[in-house]
Structure formats: structure tokens, C-alpha cells
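Asker: need a 3D model of the sequence below.
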Amino acid sequence: MTTIAVTGATGHLGRLVVESLLSRGVEPSSIIAAVRSPEKAAGLLARGVQVRAADFDKPETLATAFAGVDRLLLVSTSSPGSRLAQHHAAIEAAKAAGVGFVAYTSILRADTTPVLLAADHKATEEALAASGLKHSFLRNGWYHENYTAQIPTATANGGFLGSSGEGRIAGASRADYAEAAAAVLVAEDVKSVYELGGDAPFTMAELAAEVSKQTGTEIGYSDVPADQLVTILAGAGVPEGFAAILADTDVHIKENGALDNPGSDLRELIGRPTTSLSDAVAAALKG
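Answerer: Just a heads-up that it's a prediction; the model follows:
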């Protein structure tokens, strides 16, 4: 029986990957939820999933977490300044544990994209390639949820704000990306790189139009210079360094299509069309 481990299994993406594995008929006892706080995974434990402590800042826990693992999904962490060290620790632990395959959640065109956010992903990909472990890079595009989470604020303020101009974003739902990861984890033959994005790229103005249509309230999109966006986001409580990263990403969406993706990898992995923008907005409004 193949043992599959998922890091961050109580997080937004990781928990959906575990659910997708279970829905595919994977035996619960062959799934390991590797999490920082095992008490948060009590629900998975009750369903027969193994739960193991895996704190990326405590490498000694990773050796136990990855023991006996055949296939590992390394979900990128979200700790600014320490993410790369955390990923290195996980790769070293996987290698020491004899893990047979590692899939890593990266970013679109991590090896060539100019966006600041990609730097840690590119370095992690390089470390994983140098490790000698069999691997796949799951280069995820933007989540619909990155934008639909902004709907309440946009509605209250009369519109969305950004610096992406008419740049197109090949977004898809977290569930889409989770299904793709699960598909790779159970597949016999895999590619080393998957460029993953939605079927119908959209602009921020099109997102605003869709929200307007579904809410019956006119919502616009205001495009502002990147430095102004940083100031606005920082004023709203976003750490200035992260605000700069978000603005930088918007600039590259506009200037070189950094988050557009004309490929079909995501659709092929999940075996269906990706979640549409209209469905994502509807789900957010219902939720």
C-alpha cells in the first residue's frame, strides 16, 4: 500500500488535497496529515487518517513525520523570510527518510517569471532538483479566492483596486488545484513540471463586472500606480513588504502576463473544465 503524506493538511489547500484523496478512494490509513498542530486535525484522525506533527521550524519533527512515506506533497509555506529554510529542511528530511516522490506547490513559470513572489519558489525547485528525489513542480496560478475574498470590501468601497491594468489572470479555485495535486500523488506516470491555470483568464475589470451582475450593485475597478497601491494597502494594515510584493505581481500581470496561462495541464489533471469566474463569485456570495 502506497503511503501519501500532505504537509499543511489543515490549511486552505492541504485539507482540500486530503479530501480529494479520500474521494478518490485512497485508504484513509495510507494518508498522513503532516501538520504543525495535530490537535487541529482531530477530524481527520477520526476518519482514519494518520496525523503526525510536522513543524518546519523544528526539523527533528520532520524525520518522524516522513518516516515510511512513499509520496509527499510539500505545500509551500507562507512564512516571509523563513520559507526557503523551511522548504530546505523538508527536502532534506524527505531525502533522509527515503521518500520516493515529492510534489511541490510552486508558482506559474517559477524558473523564468520576474515576479518577486517567485524567488523562494525558484530556489526551492532548484533545491528539490539537486536533491536527487523524483519530483513534480505543481506551478499553481492565482486562486479565485484571492479575489473573491475581497468582494465584501470592494462592495463597501464601490470597487476593486489594483495595478494590473488589462492584464489577464488565469485563475482557478483552490479545489481545482487541490484535485490536481491529488491526481499527481496517485498517478503512476507524472511530468516533472505542470503549469497550472484556469481555462478562462480574466481581467480585474471583468471580475468587477461579474460581481456587479450577480449582486445587482455597480462595482468598478480602479487601476492605480504601483507605489500608490503599496501606500493604500499598507494603510489598510497589510505589512509594507508584502504590499510591495502584491503590487509587483500586479505590475507583471499587466506588463508581461505573469499570471496568464494558455496551457491545459490543470484541466487535463482534474478531468473537467476548471471552475469558472462566475461560479467562483457565486460561491463566494453564497458563502
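Asker: for the rest of this, base every contact and every neighbour count on C-alpha atoms.
Answerer: Fine.
Asker: E125 contacts H135, correct?
Answerer: No - counting by Cα atoms under 8 Å, E125 stays clear of H135, with 9.4 Å between them.
Asker: what lies in contact with stretch 62-80?
Answerer: Residues from elsewhere that reach stretch 62-80 (Cα atoms under 8 Å, 6 or more residues apart in numbering): 2-8, 13-14, 34, 52-56, 83, 86-87, 90, 93-94, 96-106, 181, 185.
Asker: returning to that earlier point: any residues in contact with both of E125 and H135?
Answerer: Contacts common to E125 and H135, judged by Cα under 8 Å, 6+ apart, are Y104.
Asker: I32 in helix, strand or coil?
Answerer: strand (DSSP: H, G, I helix; E, B strand; the rest coil).
Asker: another for comparison:
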Amino acid sequence: MIGVTGATGQLGRLVIQHLLNRTEASNIVALVRNPDNAQGLREQGVTIREADYDRPETLSAALNGVSKLLLISSNAVGQRMPHHQAVIDAAKAEGVELLAYTSILKADRSPLILAQEHKETEEALQASGLPTVLLRNGWYTENYTQSLGGVLQAGMVAGAAGEGVLNTATRNDLAEAAARVLTSADSEAGRVYELSGDEGFTLADYAREIARQTDRSIEYRALSEQDFTQMLVQIGLPEGFASILADAEARAAEGWLSDSGNDLSRLLGRPTTSLSEAVRDALA
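Answerer: Model (predicted):
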């Protein structure tokens, strides 16, 4: 059986749907904090099991019989390691044969604040001795397109990435890649995938694409890391999280969210979703 943690989250739900296209529902286990939120998956024939990171005693039972496990990184930024370690320990105890982990692009050397917990998790996986495949997901395209309404209202894209190139990828593309790895007949243990979009773009390119599709004037306003942090706080983000996002943008200006290896398109067997397609879909 194939288990997926965080199965009711934004990425997890997409992974489950792609798995349903590739294997029987009876072969899929959705691991969720609250089973009541997974009724839609249950109706599709997926097995639902409670797996609460904060209650490690739920994890071993949840992983019983699971041969392949996708550990989707916890959304508790700053508290991820205890969550991930609990899953790793339970997976080892239950004899999981392959653990796939959704890490971050270039995690082993990235200076992003967000990369630190991913690097620690990768090290914990190596120390565990579990057969592991690393899915180093690039920056989500949705990190930008989900704010299109605000961009249109303000008439500008603001950010701290300067003229840095971003090779973002949509959640759907990354979810499909994970499903392909989990259902692969080949041995995936030991592999590291740097998963990024084929097409790199700058935030100025992003602003121009929005302008092209909406026939509006959209400018790109380059901000300092400090000013971008304050802008994010002003629109309602907690200061700590705002500073983490601003740090990621500043590191993007240095090339840390860019990658031209095309691992993602090779896994998909097709080109990744383009910026123009992502903008079109978000506008729709």
C-alpha cells in the first residue's frame, strides 16, 4: 500500500488524485490529522487513517502495512523536525520499504531560512537507514498566482527577488511527479530529484504576463528585503513568517530558486506548466 501524509492538504489532495489515476483506490492510504475532513477521499474508496504528528502513538498504527510512504513536509514552520522525526521513527518501526520526502530545492546547500528544517530532515532520513527518495520541490507557482486579485487591485507586483530568475512549479505538476515516483516499477531508493519548472522568469516577467493577459498596466516594484517584510506584515502576515518569505525572495535574487535540470519534466514525460498557463488558470 501507498501512504500519503497530510492527505487533506493542498498538495496531498492532488497527490491522491494522481495516485487514483495510476493505481487502485484500495492501494492508497490517506494519513490525516482529522479523519472527519477526509470524507471526500473515503467516498472515492481511499483508506483513511488518523496520523497526528503531535500524537506519535497514532503513527505506527497508521503506517501498518504501508510499503511506500510520501512524507509531505509539515506546515508547522519552525516546528517541523519533531513532526518529521516521529514519522521517520514510525516508518522504520513498521518496515516501510520506501519513504519519499517533499524537501526544498537544493536543500543540502541552500541558504534559505526555509531550507534548514528540510536539510535536517534529509539528514535524519539518512541516519535512519530507511530507503529514501528526495523530492526537492521548487517554489510553488501558486505562491504568486494566489495573490493575483491583490496584484490587479494594486496594479503592481511587489517583491524582493530583484531580477533573479525563478523556476517555479505548480502544485499539480509536483503532485503528479510524486505519484509517478510512488508508483514506479523502478527502484527509487537513493535518488534525489531537484523539481522545478522548465521555464524561468523574473518578477518583472510575471508582471508583464499579467498585463498581457488582462490588458491592464501592471508594474513590477522591486523592494528591499526589509521593505518587503513590512509590506507582508501590513497585509496581515505574522512578522516571523513574513520575514521567512522575504528571505526566500532575497535569496531568489541570488539564484537559489532557479534550476535548469529539468528533473520535473522528465518525471512527468511532458513540459511543465508554463507561467502563461498558470496565470490564465488563476485568472479563470
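Asker: any idea what the TM-score comes out to?
Answerer: TM-score of the superposed chains, computed with TM-score structural alignment, normalised by the length of structure 2, equals 0.98; 282 aligned residues with a Cα RMSD of 0.8 Å.
Asker: can you flag the buried ones in the contacts of stretch 62-80 of structure 1?
Answerer: By neighbour count, with 16 or more other Cα atoms under 10 Å, the contacts of stretch 62-80 of structure 1 hold 3-8, 13-14, 34, 52-56, 83, 86-87, 90, 93-94, 97, 99, 101-106, 181, 185 as buried.
Asker: restricted to strands, list these.
Answerer: Of these, the ones assigned to strands by DSSP state E are 4-7, 34, 52-53, 101-106.
Asker: rebuild these as TSV, extending it with distance to D176 of structure 1.
Answerer: Output for those, formatted as TSV (distance: Cα to Cα, whole Å):
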residue	distance to D176 of structure 1
I4	19
A5	19
V6	16
T7	18
A34	21
R52	26
A53	27
F101	21
V102	19
A103	16
Y104	16
T105	13
S106	15
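Asker: from N37 of structure 2, how far off is L237 of structure 2?
Answerer: 26 Å (Cα to Cα, to the nearest Å).
Asker: comparing those two, which shows the higher neighbour count?
Answerer: Higher neighbour count among L237 of structure 2 and N37: L237, with 15 against 12, using other Cα atoms under 10 Å.
Asker: by contact count, what packs against the helix or strand harbouring I253 of structure 1?
Answerer: Per DSSP states H and E, I253 of structure 1 falls inside helix 240-256. When contacts are defined as 3 or more Cα pairs under 8 Å, 6 or more residues apart in numbering; DSSP states H and E, helix 240-256 of structure 1 packs onto helix 226-235.
Asker: 10 Å instead?
Answerer: strand 159-162, helix 226-235 (3 or more Cα pairs under 10 Å, 6 or more residues apart in numbering; DSSP states H and E).
Asker: closest to G216 of structure 1 out of these?
Answerer: For G216 of structure 1, the closest of these is strand 159-162, at 13.2 Å, according to Cα to Cα.
Asker: please pull up the equivalent of E57 of structure 2 in structure 1.
Answerer: By TM-score structural alignment, E57 of structure 2 lines up with E60 in structure 1.
Asker: relative to V18 of structure 1, how far out is its match?
Answerer: For E60 of structure 1, the distance to V18 of structure 1 - Cα to Cα - is 24 Å.
Asker: structure 2: matching residues for stretch 96-112 of structure 1?
Answerer: Counting by TM-score structural alignment, stretch 96-112 of structure 1 corresponds to 93-109 in structure 2.
Asker: endpoints of the matching stretch, how far apart?
Answerer: With Cα to Cα as the measure, stretch 93-109 of structure 2 spans 30 Å from end to end.
Asker: go on, stretch 190-198 of structure 1?
Answerer: Counting by Cα to Cα, you get 20 Å between the two ends of stretch 190-198 of structure 1.
Asker: buried residues, it. List them.
Answerer: Buried-residue list, stretch 190-198 of structure 1, by 16+ other Cα under 10 Å: 193-198.
Asker: follow-up on the earlier one: of the helices and strands packed on helix 240-256 of structure 1, which stretch is the most buried?
Answerer: Highest mean neighbour count among these (mean count of other Cα atoms under 10 Å): strand 159-162, with a mean of 21.
Asker: and that strand against structure 2, how far off on average?
Answerer: Following the fit onto structure 2, the mean deviation recorded for strand 159-162 of structure 1 is 0.8 Å by mean Cα distance after the TM-score superposition for structure 1.
Asker: what sits against N140 of structure 1?
Answerer: By Cα atoms under 10 Å, 6 or more residues apart in numbering, N140 of structure 1 lies in contact with 104-110, 170-172, 174, 177-178, 180-181, 194-198, 259, 266.
Asker: so S30 of structure 1 touches I4, yeah?
Answerer: Yes - contact criterion Cα atoms under 10 Å: S30 of structure 1 and I4 qualify, at 6.2 Å.
Asker: check the gap between the residue nearest the centre of structure 2 and S260 of structure 2 for me.
Answerer: Nearest residue to the geometric centre of structure 2 (Cα atoms, centre = their mean): N137, 5.4 Å. Using Cα to Cα, one obtains 13 Å as the distance from N137 of structure 2 to S260 of structure 2.
Asker: name all residues that sit in contact with these two at the same time.
Answerer: Common neighbours of N137 of structure 2 and S260, using Cα under 10 Å, 6+ apart, are 194-197.
Asker: so where do the strands sit in the stretch 101-250 of structure 2?
Answerer: 132-137, 156-159, 192-195, 219-222 (DSSP state E, counting those that start in this stretch).
Asker: so for A252 of structure 2, which of those strands sits nearest?
Answerer: Closest among the strands of the stretch 101-250 of structure 2, using Cα to Cα: strand 156-159, at 10.4 Å.
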